[in-house]
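Novice: got a predicted structure plus its sequence, pasted below:
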Amino acid sequence: MTRIYAIVAAVAIILLTAGVWVFTAMGRNDDVFAQCRSSAVAGGTGQIGGPFTLVDETGATVTDKDVIDEPSLIYFGYTYCPDVCPYDMARNAEAVTMLEEQGYSVKPVFISIDPERDTPEQLADFTDYLHPRLVGLTGSAEQIKAASQAYRTYYKKQEPEDGDEDYYLVDHSTFTYLTLPEEGFVEYFRRDETPEAMAEKVACFLDAR
C-alpha cells in the first residue's frame, strides 16, 4: 500500500510540474514581441504612452491618433539643445533611413519640451534639416506636460546663467520610444544605441506583428 501511495504521489508531482511548465510557456507566448525586447518596464509596457493633443509644424492641432498612424519613433527634446538632441535625432533619422532601405516605413517624431521658443516655424526648420519625414510637435505648456507624463519623461527648464531670459537650457530624459498604432508603446532605446542596432530591433518588432 505504501508503494502505491508513493507511485501516486510521484505521478502527481510530475503532472503538477508539467502543468506549471505549460502555464509558464503559455504566459511567455502571450507576448508576441518577447524575442525582440531588450528592455523592461516596471508594471509592463502599458505604463508608458497614451493620448495627447499637440500642435504640428503647420500650426494644426493633432492627436496621438493622427501622429501614430504607423510605427513611430518618438523623442522628447528641444530645438535649442546644444548637443544631445541634434545627435539623438540624427541617430533616429539614420535608423529610419536604414529601415526604409529594407522596406519598412517608420515615422520619426520630435516632441518639443520648450513651448516658449519652439514655435511651429522653428520646428519646421529643425525637422526639415534632419529628415524629410520627421514630424515636429509643440503646443501649450499644459499640452506638452500631458504628453510628457503619458510617456513618463522628465524635463526641467534651467535658469539662465547670464540673466538673459531668451537663452536657457532644459534638462530632460533622452529615451526614444517605439510606438505602434494598434499595440501602443512596445520598446525604448537609450542614447548609446547605434542606428544599426536600433534599426535591427525595430525591424524585429515589425516582423513579429
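Specialist: Nice, thanks for sending it over. Residues are numbered from 1 along each chain as shown.
Novice: C-alpha from now on. contacts and neighbour counts both.
Specialist: Will do.
Novice: how near is the residue nearest to the spatial centre of the chain to residue 10?
Specialist: Most central in the chain under CA atoms, centre = their mean is residue 177, positioned 1.0 Å from the mean C-alpha point. Using CA to CA, to the nearest Å, residue 177 is found at 49 Å from residue 10.
Novice: now do residue 48
Specialist: For residue 48, the distance to residue 10 - CA to CA - is 45 Å.
Novice: between these two, tell me which one has more neighbours.
Specialist: Neighbour tally, residue 48 and residue 10, criterion other CA atoms under 10 Å: the higher count belongs to residue 48, 22 against 12.
Novice: in the protein, which spans are helices?
Specialist: 2-29, 64-67, 84-101, 120-130, 141-150, 195-208 (DSSP state H).
Novice: so which of those helices gets nearest residue 186?
Specialist: Smallest distance to residue 186 across the helices of the chain (CA to CA): 8.3 Å, for helix 195-208.
Novice: buried stuff in that closest one?
Specialist: Buried residues in helix 195-208, counted by 16 or more other CA atoms under 10 Å: 195, 198, 199, 201, 202, 203, 205.
Novice: next up, a structure to set beside the first:
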Amino acid sequence: MKILIAAALLLLTIAGIFAFKATQDKSLDLATSYVFEQPRALAPFTLADQYGNPFTNQSLQGKWSLFFIGYTACPDVCPTTLNKLAAAYPKLQKISDSFQVVFVSADPERDTQTKRLDYINFFNKEFKAVSAEHSALFPFSRDLGFVYAMVGEDSDYQVDHSASYVLVSPRGEKTAVFKTKPTPGQLPQILNSELINDVDQIVSNWR
C-alpha cells in the first residue's frame, strides 16, 4: 500500500513538473521553480496557527508567503527542510521585508497547537505553523498543489507528503512552485542558493 501511495505521489510530482514547464515565464532564468502563467487566488480557507489564531486568506494579504507541508513526527524531510528555510530566511527577508514562511501540518490529530508551537519555535519563532481538521485541510492543501496520505495503522502511522514549496503573492495568489531535485545518496532537496535566486527574480518581476 505504501509503495502504491509513494508511486502516486511521484507521478503527481512528475505531471506537475511538465505542467509547470508549459507555463514557465521565459524572461526569468529560474533554477528550481516554475511560475504560473495565470496566478490564481486561493479558495476561501480557515486554518489555525500555532497560537490558536485564525489563519485565513486575509493572512496572506500584503505578504509573500512560502508554504511547505509536513508533520512534526516527520523523521527526515521536514526537519531538514525547516532547517534550510531557517538558514535562508534572513536573505528572503532582504528580498521582501513582508516575507513569511508557513509550515502546514498534515497531521492535525497529533499536531496540536502546543506541539506545533514547540516544533516551529525550534527552527524559527517567526515562522507560521498552521493546521485544521482534514475536512478543511485537504481542500486547502490540494488548492496549493500539495498531496498527503496517512500510511500505517493506529498511532504509529506516518504521513507521506509533498516536498515542494509554493509561493503565494501579496494578493493571495498562487504564483510559483519550487520542486526538489534528486541528489544521489541524499534526500531530494531544494538548494537554498537556487531558492533565493528564484524568489528574488519572481518578486522583482512581479506585477
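Specialist: Cool, got the structure. Model, not experiment: these values are computed from the prediction.
Novice: list the contacts for residue 46 of the first structure?
Specialist: When contacts are counted by CA atoms under 8 Å, 6 or more residues apart in numbering, residue 46 of the first structure touches 184, 185.
Novice: same check, this time on the one 4 residues further on
Specialist: Going by CA under 8 Å, 6+ apart, residue 50 of the first structure touches 64, 147, 150, 151, 184.
Novice: that older thread, would you list the helices of the first structure in a markdown table and tack on distance to residue 35 of the first structure?
Specialist: Conversion of these to a markdown table gives the following (distance: least, CA to CA, whole Å):
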| stretch | distance to residue 35 of the first structure |
| --- | --- |
| helix 2-29 | 10 |
| helix 64-67 | 27 |
| helix 84-101 | 19 |
| helix 120-130 | 31 |
| helix 141-150 | 26 |
| helix 195-208 | 8 |
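Novice: just name the most buried of these.
Specialist: Most buried of the helices of the first structure, by mean neighbour count (mean count of other CA atoms under 10 Å): helix 84-101, with a mean of 19.
Novice: so what does that helix touch, helix or strand wise?
Specialist: strand 72-77, strand 107-112, helix 120-130, helix 195-208 (3 or more CA pairs under 8 Å, 6 or more residues apart in numbering; DSSP states H and E).
Novice: in the second structure, what residue corresponds to the residue nearest to the centre of the first structure?
Specialist: Mapped onto the second structure by TM-score structural alignment, residue 177 of the first structure lines up with residue 166.
Novice: what separates the nearest residue to its match once chain neighbours are set aside from residue 124 of the second structure, distance-wise?
Specialist: Distances taken as CA to CA, 6 or more residues apart in numbering place residue 177 nearest to residue 166 of the second structure, at 4.5 Å, with adjacent residues excluded. For residue 177 of the second structure, the distance to residue 124 of the second structure equals 22 Å [CA to CA].
Novice: between the two, which has more neighbouring residues?
Specialist: Here residue 177 of the second structure and residue 124 are compared on neighbour count by other CA under 10 Å; more neighbours surround residue 177, at 22 against 16.
Novice: so who does the closest residue in space to residue 148 of the second structure that isn't next to it in sequence touch?
Specialist: Leaving out its chain neighbours, the residue that sits closest to residue 148 of the second structure by CA to CA, 6+ apart is residue 161, at 4.1 Å. By CA under 8 Å, 6+ apart, the residues touching residue 161 of the second structure are 9, 69, 70, 106, 146, 147, 148, 149.
Novice: could you redo the last one with a cut-off of 7 Å?
Specialist: Contacts were defined as CA atoms under 7 Å, 6 or more residues apart in numbering; by that measure residue 161 of the second structure touches 69, 70, 147, 148, 149.
Novice: show me which positions of the helix ranked longest in the second structure end up buried.
Specialist: If you go by DSSP H, the second structure has its longest helix at helix 2-22. Buried residues in helix 2-22 of the second structure, counted by 16+ other CA under 10 Å: 5, 6, 9, 13, 16, 17, 20.
Novice: the fifth one and residue 22 of the second structure, how far apart?
Specialist: Meaning residue 16 of the second structure. From residue 16 of the second structure across to residue 22 of the second structure, the span is 10 Å (CA to CA).
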